[in-house]
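[1] predicted model follows, preceded by the sequence.
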Amino acid sequence: PYNPNVDSTVHDAWETGYIPVNQAFAKVIIQDARRNENPPIVIGHDYHLYLLPEFVRQEIPDAIIQHFVHIPWPTPRYWHMIPSYITHRICSALCQTNLLGFQSPQDRRSFLDTVEEFLPEAKIDHHNFTVEWQGNRTDVKVYPISINVGEVQRIANSPRALESEAKLAPLCNEKTIVRIDRAEPNKNIVRGFKAYELMLKRHPELIGKVTFLAFLVPSRTHIRQYQRYMDEIEQVVQQINRSLGTGDWQPIQTFIENNYTQAIAGMKLYDALLVNTIIEGMNLVAKEGPVVNDRNGVLILSATSGVHHQLAEGALTVSPTDIEGTMNALYEAITMTPEDRERRASLLAASVCQEDITHWLHRQFQDIAELL
């Protein structure tokens, strides 16, 4: 009910900020491209540069333009919450690309639906995932971003990570649950802790036998909403530890710092990795964990995470708002048979290793090459 508020400041930011910044990027690209005889290949990224394809196409009609969107693409109803002239301009500009990439099939569907809503004159092929607009054809692709598996594994076995692992190991229990997140509302941390609390209450035999290690990176602490959420996280942790903890056991151990190596070390130790985000473009923690974990750990994954369509077969799927369902998934994960754990862990690791960051880049370059 409170956000967004589109006032004159937002309209002014669009006209005097967003548009000129995109024009400035395009100007440099155009100047550089004109030094060469061959048309350029222009690759743009994310929401900061949505208008870039429009400005490049105006000056260099035969340029090959690819743009990749890292964040989720909302359904048309959400785009109606901002002025229609802005949405129309964004859709029109992105339809000046030759290749437009998204993280997930849902994002691609939402984009095509949005174009259909705001550019009714565009010709949209929902079967072949193409848009024809103002004489240009855009192929809309899905390129889920990934990780450098070798680099993540190298960090996991580095002296610093091994030192962190040795310090964390005594905090582990018969079963250890891990989460690694920026402390942001969309990461859904509080609901995850409440699901864990509910599991301990429903299954009191687990008291003292399961520990939750949470590696949380403070984020955007200058924004009041994020400050409040961090406060809420700390309050929930204190409440759970106070009500269920014992003299020699605390249900939740938090590490509130930006320490990537320590977090990677923590990934090696989980029996269950909780990724219950509300919505996001991609979650790389869900990909990093399976390639470094030593325990055939189980991934509990939100159905609304951008990585879900890739890893669903090996994960336990939860709805991000379903505390009861998340509680059941946590219990299933820590009581799962060794055979099922191994099967799921193997599926996850194989999927991530097969579709690593090199695969992500190769697919895009291959599609660009086919246009040359």
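    Now that the structure is in, tell me what you want to look at.

[2] all contacts plus neighbour counts: C-alpha atoms, from now on.
    Will do.

[3] isn't residue 79 right next to residue 85, touching?
    No: in this structure, residue 79 is not within contact of residue 85 by CA atoms under 8 Å, at 10.7 Å.

[4] structure B:
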Amino acid sequence: MSLVLVANRAPIRPTPDGWAPSLGGLASALLPVLEDRGGAWVAMRGPDEETPLTQTYPPETAAFTVRRVPLEEPEFEAFYQGMANRVLWPLSHYLVEHVEPDRSFRDAYRAVNRRFAHAALDVARTDLAAGREQPTFWVQDYHMMLVPETIRAGLPDARIGFFWHVPWPASEVFRILPSARDLLRGMLASDLVGFHTEGYAENFRESARDLLGAKVEGETITFEGHRCRAESHPIGIDVERFEGLAMAPGAAEMAAEIREDLGGVQIVLGVDRLDYTKGLLLRMEAFERFLELYPERHGEVSLVQIATPSRTGVPAYDQLKREMDEASGRINGRYAKGAWAPVRYRYQSFDQAELAAYYQAADVAFVTPLRDGMNLVAHEFAAVSAVCAERGGRPGALVLSELTGAADYLDGAFLVNPYDADGLARTLDTALDLPETERRARLSQMREAVRDLDVHVWAQRFLESLDAEGED
């Protein structure tokens, strides 16, 4: 059966050499599925884009169609920068102080979701008119919460899956939204809703029960005569790709150059988008506390914090950028001595090969978000560091926030509370001194979990569950 995917971002991008897959795990996971099944990917075309509204891909075989929904600047600002980034994103991460519940955001969100749903319905109706089987729909993430409801109204017997890629908050937090019940109704038109952890799935089921009076039995939610299942389907990374980057010619040399450029000190590595959910300021404060508690480490350890620019122009993100600049300057001003700088702050983007070199060079990955749906940096680090250790390099250790989805699966990590500066500092000290045999044992545990959660396996498992739901 063919597949119609609905997502905010398109799966392909223009390059000087022609069209290529977009960077990121979702495109990596789902492009092979679309090429195998056929169908379409419905995505947004932003106001500054000049991409075609409809195109086939790959060009030489035309396995599926990309259908873009064009947005003008005002609706893009209200739907994407407004409702998605300034309402749903902070609320899902329990950062209620950042929520801006503006009515114009809600109106634009509903209108744009309706346009995405109608584009998906057009694809399905074209298939039906040509005598082909009705496709399965798979809607992605918090940008598209109302899409399933419109698809269901247009095709009542449609098979609809939805995947929620961020945390689902407790019902008493989610109900803060004025549109909470409408958004839930939109998602409950799906047959299957997937989450990264059982805790998120349970929060969703409780929200349906508490806010809408839905009947909940096990994983099944029944609302207005329709049955929807909420299940955990944890996502991972493209394991083969990251293990390949770790083994690529020159990878070990690139990692050695990073260590040499930093003066041969032990490296504590943070890799994040510049986002207030990632706990960057608290991480900087914890590293400063580490330097206070362990003066004997001065000159021997540096924090390398990579912060990829994100959502520039949004006031909260611009403020965070200023605060990060100030924090790194303050710590270096207080502790730097000679050629040693305790903090190396990199506000820039790196490609995956460059990140793999940093993972290989690091002694400890410091992954401490305040909340995170999964956190694939933890998976990437574990995959690369395990290959490095296997090939004779020094294995790394992972310090991981217990408030991430990844904490449910990566048993070899040191779990920490990202709000506890003293606890973070002490755990970092322990991780830096961890004997190599224990590092290897912990990495072996994590590697097994990372491989089991491979992104391609994730897609297969979800679709198998959705197909089974349709057969009941």
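    Happy to help now that I have it. Predicted model, so just to flag it, every value in this text is computed and none were measured.

[5] would you pull the TM-score for this pair?
    After superposition, the two chains reach a TM-score (TM-score structural alignment, normalised by the length of the first structure) of 0.91; 365 aligned residues with a CA RMSD of 2.0 Å.

[6] picking that back up, neighbour count: residue 79 and residue 85 of the first structure, which is higher?
    Neighbours per residue (other CA atoms under 10 Å) separate residue 79 of the first structure from residue 85, with residue 79 holding more: 17 against 10.

[7] what's the closest non-adjacent residue to the more buried one?
    Excluding the flanking residues, the one nearest residue 79 of the first structure by CA to CA, 6 or more residues apart in numbering is residue 87, at 6.6 Å.

[8] can you count the residues close to that neighbour?
    Applying other CA under 10 Å, we find 19 other residues in the vicinity of residue 87 of the first structure.

[9] show me the contacts for it.
    By CA atoms under 8 Å, 6 or more residues apart in numbering, the contact set of residue 87 of the first structure is 79, 80, 118.

[10] how close does the residue nearest to the second one when sequence neighbours are not counted get to residue 264 of the first structure?
    Of all residues not flanking residue 80 of the first structure in the chain, residue 87 sits nearest, at 8.0 Å (CA to CA, 6+ apart). Separation of residue 87 of the first structure from residue 264 of the first structure (CA to CA, to the nearest Å): 40 Å.

[11] again with residue 38 of the first structure
    According to CA to CA, residue 38 of the first structure stands 45 Å off from residue 264 of the first structure.

[12] kindly report the same for residue 307 of the first structure.
    Residue 307 of the first structure sits 19 Å away from residue 264 of the first structure, going by CA to CA.

[13] who are the contact partners of the spatially most central residue of the first structure?
    For the first structure, residue 282 is the residue whose C-alpha lies nearest the centre (CA atoms, centre = their mean; 2.4 Å). Neighbouring residues of residue 282 of the first structure by CA under 8 Å, 6+ apart: 70, 71, 103, 144, 145, 305, 306, 307.

[14] and which of these is nearest to residue 196 of the first structure?
    Closest approach to residue 196 of the first structure among the contacts of residue 282 of the first structure (CA to CA): residue 305, at 19.8 Å.

[15] corresponding residue for that closest one in the second structure?
    For residue 305 of the first structure, the aligned residue in the second structure is residue 404 (criterion: TM-score structural alignment).

[16] isn't that match up against residue 375?
    Yes: using CA under 8 Å, residue 404 of the second structure is in contact with residue 375, at 6.5 Å.

[17] returning to that earlier point: who wins for neighbours among the contacts of residue 282 of the first structure?
    Top of the contacts of residue 282 of the first structure by neighbour count (other CA under 10 Å): residue 306, with 27 neighbours.

[18] any figure for the gap between that one and residue 71 of the first structure?
    Distance of residue 306 of the first structure to residue 71 of the first structure, given as CA to CA: 9 Å.

[19] who touches both of the two?
    In contact with both residue 306 of the first structure and residue 71: 103, 280, 281, 282, using CA under 8 Å, 6+ apart.

[20] which helix or strand contains the second one?
    It stands for residue 280 of the first structure. Mapping residue 280 of the first structure onto the secondary structure by DSSP states H and E places it in no helix or strand at all.

[21] nearest spatial neighbour of the residue mapped onto it from the second structure, skipping sequence neighbours?
    By TM-score structural alignment, residue 280 of the first structure lines up with residue 372 in the second structure. In space, and not counting its chain neighbours, residue 372 of the second structure is closest to residue 404: 4.5 Å by CA to CA, 6+ apart.

[22] ditto for residue 335 of the second structure
    Nearest one to residue 335 of the second structure, counting by CA to CA, 6+ apart, is residue 342 at 6.9 Å.

[23] OK, contacts around the counterpart of that neighbour in the first structure?
    Residue 342 of the second structure maps onto residue 251 in the first structure, with residues paired by TM-score structural alignment. Contacts for residue 251 of the first structure (CA under 8 Å, 6+ apart) come out as 208, 210, 211, 212, 240, 241, 244, 245.

[24] and what of residue 326 of the first structure?
    Counting by CA under 8 Å, 6+ apart, residue 326 of the first structure makes contact with 192, 195, 318, 319, 320.

[25] helix or strand: which one has the aligned partner of residue 330 of the first structure in the second structure?
    When the second structure is aligned by TM-score structural alignment, residue 330 of the first structure is paired with residue 428. For residue 428 of the second structure, the element it lies in under DSSP H and E is helix 421-432.

[26] what residues does stretch 108-121 of the second structure touch?
    With contact meaning CA under 8 Å, 6+ apart, stretch 108-121 of the second structure is reached by 4, 6, 42-43, 67, 69, 75, 78-80, 83, 143-148, 150-151, 154-155.
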